[in-house]
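S.K.: Sequence and predicted structure are below.
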Amino acid sequence: MEEKYLKAITTENNIYRELQQEVQVPATTNTGWKELDEALDWLCMGAEKILDFGCGNGSMLFHCALRGTKEHLGIDLAEEGIRLARLRAEKMPAGNYRFLEGSSEALSGEPDSSVDSVILSNILDNLYPEDAETVLNEVNRLLRPGGKLMVKLNPFLAEEQITEWGIRKIREDLLDDGLILWNRSTEAWQEYLKHWFSAESYAEMWIPEAEQVNRIFCLRKK
């Protein structure tokens, strides 16, 4: 799996290298986005163990720990992200952490029904469809009965935007904008995700610096 994501891994590693000046961790539960905070509040309520697949530098898990969760597993392909996450974990006043460099294969070593909640933040639609399906099957296996999943996705790009921005199409709904983007409407994602999970809520989060909306799906294992 890693080989076809080499460009994405290189990009992510370069981003995290630029963040090395000072290792900091969040001091409060506030992420700066109301919709994300509400989703994390829901995700962490009654949860002890959280998995973040595509965890980057660990920020989501640190915000969960400040909400009272105890055990945290983060997995990411970017070695610099994992290195930074481990450094940051040493500064966290709460929570236990395990950060692994790897892909969906790293999930296969974890036992069934072993986590209460899972985070997939801006990762699922940056995977090839067959890999996204593998990840969702693994998440479904790892979640305890009734466990929770938060999926945060990039915005859906209309045909006019794809043309205007000169984004290359790999196929009809699969784009290459520097990273892989599985470009699907919100309705298409809702229909797809219900094969595994029941919907709890949906929200849209405006990111001013990127001038785009992220889509947040709160889901529960059936």
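M.R.: Cool, the structure landed.
S.K.: Please count neighbours and contacts with C-alpha atoms only from this point.
M.R.: OK.
S.K.: Can you list the buried residues in the helix or strand hosting Asp41?
M.R.: Using DSSP states H and E, Asp41 sits in helix 34-44. Residues of helix 34-44 classed as buried: 35-37, 39-40, 42-44 (neighbour count, 16 or more other CA atoms under 10 Å).
S.K.: next, the one to line up against it:
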Amino acid sequence: MFVLVPHTDPKSPAIPVRTGHEGDDRADAGVYINSYFETRLSHDENRSKVWKHLCEYLSRWIAPDADVLELGAGWCDFANHVRARRVVAMDLDATVERAAASHVTPVVGDCTDLSAFEDGSFDVVFASNLLEHLVRPDASRLLGEARRVLRPGGRLMLLQPNFRLNPGRYFDDFTHVSIFTDQSLHDYLVSEGFTVEKVMPRFLPLTMKSRGSKLTFLVPWYLRSPVKPLAGQMLLVAAR
């Protein structure tokens, strides 16, 4: 989620960035949507526990010495827990700066513009619940930029709500503007020059906002199980 401000962490190298779209002098630069984090993505201590398990599962596609970029990082749940040599977390909302762990480089910026990064500078680009917030031209720009910054053989990993599984709740998030299913996203990635390696139509429940959200110890079982009750999110892994 995505306006670029200088990163001032003395422990990390300077990253050239821009301050929003041209002519953008809004007072709320660095804010995705007013009150979005309070209404749709409020802090939840259980989310961190879930993502520890998720990153352990996803590590089969991420080498320990990989350079990883998370787009739309938000609370940095993935970035903070993935095991990698270098991790960069990027989001439109400045929440990413206070959420990033000490080993993660936060960047407040537009995920459709990765000009701050050189060609072939990452082994993995990861995004969770991001493309559905973008109109098609912006989504295509993001995918094109992801291909550019990935090294040959690098992977794009997308965790997304699957409209096919739960259409009735897909637009409960008022910032959703695009529809994707496991089939349409597969074909879209192919059309943008990726080779899809893995499609998991049923990967996770649609939301953590349920009575069972505290049962985080069940996450490894859920990921292994062929039966996934309440599944609403898919995972796609594609190669550059």
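M.R.: Ah, there it is. Since this is a predicted model, take the numbers as computed values, not measurements.
S.K.: if we can go back for a sec, so what secondary structure elements neighbour the helix holding Asp41 of the first structure?
M.R.: Using 3 or more CA pairs under 8 Å, 6 or more residues apart in numbering; DSSP states H and E, the elements in contact with helix 34-44 of the first structure are strand 143-153, strand 197-207, strand 212-221.
S.K.: equivalent range in the second structure for the next helix or strand after it?
M.R.: Moving toward the C-terminus from helix 34-44 of the first structure, the next helix or strand (DSSP H and E) is strand 49-53. Under TM-score structural alignment, the counterpart of strand 49-53 of the first structure in the second structure spans residues 67-71.
S.K.: mean per-residue distance, that stretch to the first structure?
M.R.: Here the mean offset of stretch 67-71 of the second structure against the first structure after fitting is 0.4 Å, by mean CA distance after the TM-score superposition for the first structure.
S.K.: Please name the nearest non-neighbouring residue to Arg98 of the first structure.
M.R.: Nearest non-adjacent residue to Arg98 of the first structure, counting by CA to CA, 6 or more residues apart in numbering: Leu73, 4.9 Å away.
S.K.: what's the burial count for that neighbour?
M.R.: Other residues near Leu73 of the first structure number 19, with proximity taken as other CA atoms under 10 Å.
S.K.: Give me the mean distance between the helix or strand harbouring it and the second structure.
M.R.: Per DSSP H and E: Leu73 of the first structure is located in strand 71-76. Overlaying the second structure shows strand 71-76 of the first structure at a mean distance of 0.7 Å from the equivalent residues (mean CA distance after the TM-score superposition for the first structure).
S.K.: Which strands or helices does that strand pack on?
M.R.: Strand 71-76 of the first structure sits against strand 49-53, helix 59-65, strand 96-101, with contacts defined as 3+ CA pairs under 8 Å, 6+ apart.
S.K.: so where is that strand in the second structure?
M.R.: So strand 71-76 of the first structure sits over residues 86-91 in the second structure, by TM-score structural alignment.
S.K.: Now find how far off-centre the next helix or strand after the strand holding Leu73 of the first structure is within its chain.
M.R.: Next helix or strand after strand 71-76 of the first structure toward the C-terminus (DSSP H and E): helix 79-89. Relative to the centre of its chain, helix 79-89 of the first structure is centred 16 Å away, using CA atoms, centre = their mean, to the nearest Å.
S.K.: Equivalent analysis for stretch 161-175 of the first structure, please.
M.R.: The chain centroid and the centroid of stretch 161-175 of the first structure are separated by 23 Å, computed with CA atoms, centre = their mean.
S.K.: repeat for stretch 11-21 of the first structure
M.R.: Centre-to-centre, stretch 11-21 of the first structure and its host chain are 18 Å apart (CA atoms, centre = their mean).
S.K.: Show me what stretch 47-61 of the second structure is in contact with.
M.R.: Contacting residues not belonging to stretch 47-61 of the second structure are listed as 77-78, 81-83, 155, 208, 216, 219-220, 223 [CA atoms under 8 Å, 6 or more residues apart in numbering].
S.K.: how about those residues, which pair is most distant?
M.R.: Checked with CA to CA, the contacts of stretch 47-61 of the second structure reach their widest spread between Arg155 and Thr216, with 27.3 Å between them.
S.K.: For those two, indicate the residue with more neighbours.
M.R.: Using other CA under 10 Å, the more surrounded residue of Arg155 of the second structure and Thr216 is Arg155, with 26 against 18.
S.K.: Alignment lookup: that one to the first structure.
M.R.: In the first structure, Arg155 of the second structure lands on Lys148 (TM-score structural alignment).
S.K.: got the contact list for its match?
M.R.: Contact analysis of Lys148 of the first structure by CA under 8 Å, 6+ apart lists 43, 116-118, 218-221.
S.K.: Leu6 of the first structure: which of these is nearest?
M.R.: Nearest to Leu6 of the first structure out of the contacts of Lys148 of the first structure is Val118 (CA to CA; 24.7 Å).
S.K.: mind checking the SS state of the aligned partner of the closest one in the second structure?
M.R.: If you follow Val118 of the first structure across to the second structure using TM-score structural alignment, you land on Val125. Recorded secondary structure, Val125 of the second structure: strand (DSSP: H, G, I helix; E, B strand; the rest coil).
S.K.: picking up where we left off before, among the contacts of Lys148 of the first structure, which one lies nearest to Leu179 of the first structure?
M.R.: Nearest to Leu179 of the first structure among the contacts of Lys148 of the first structure is Val118, at 22.9 Å by CA to CA.
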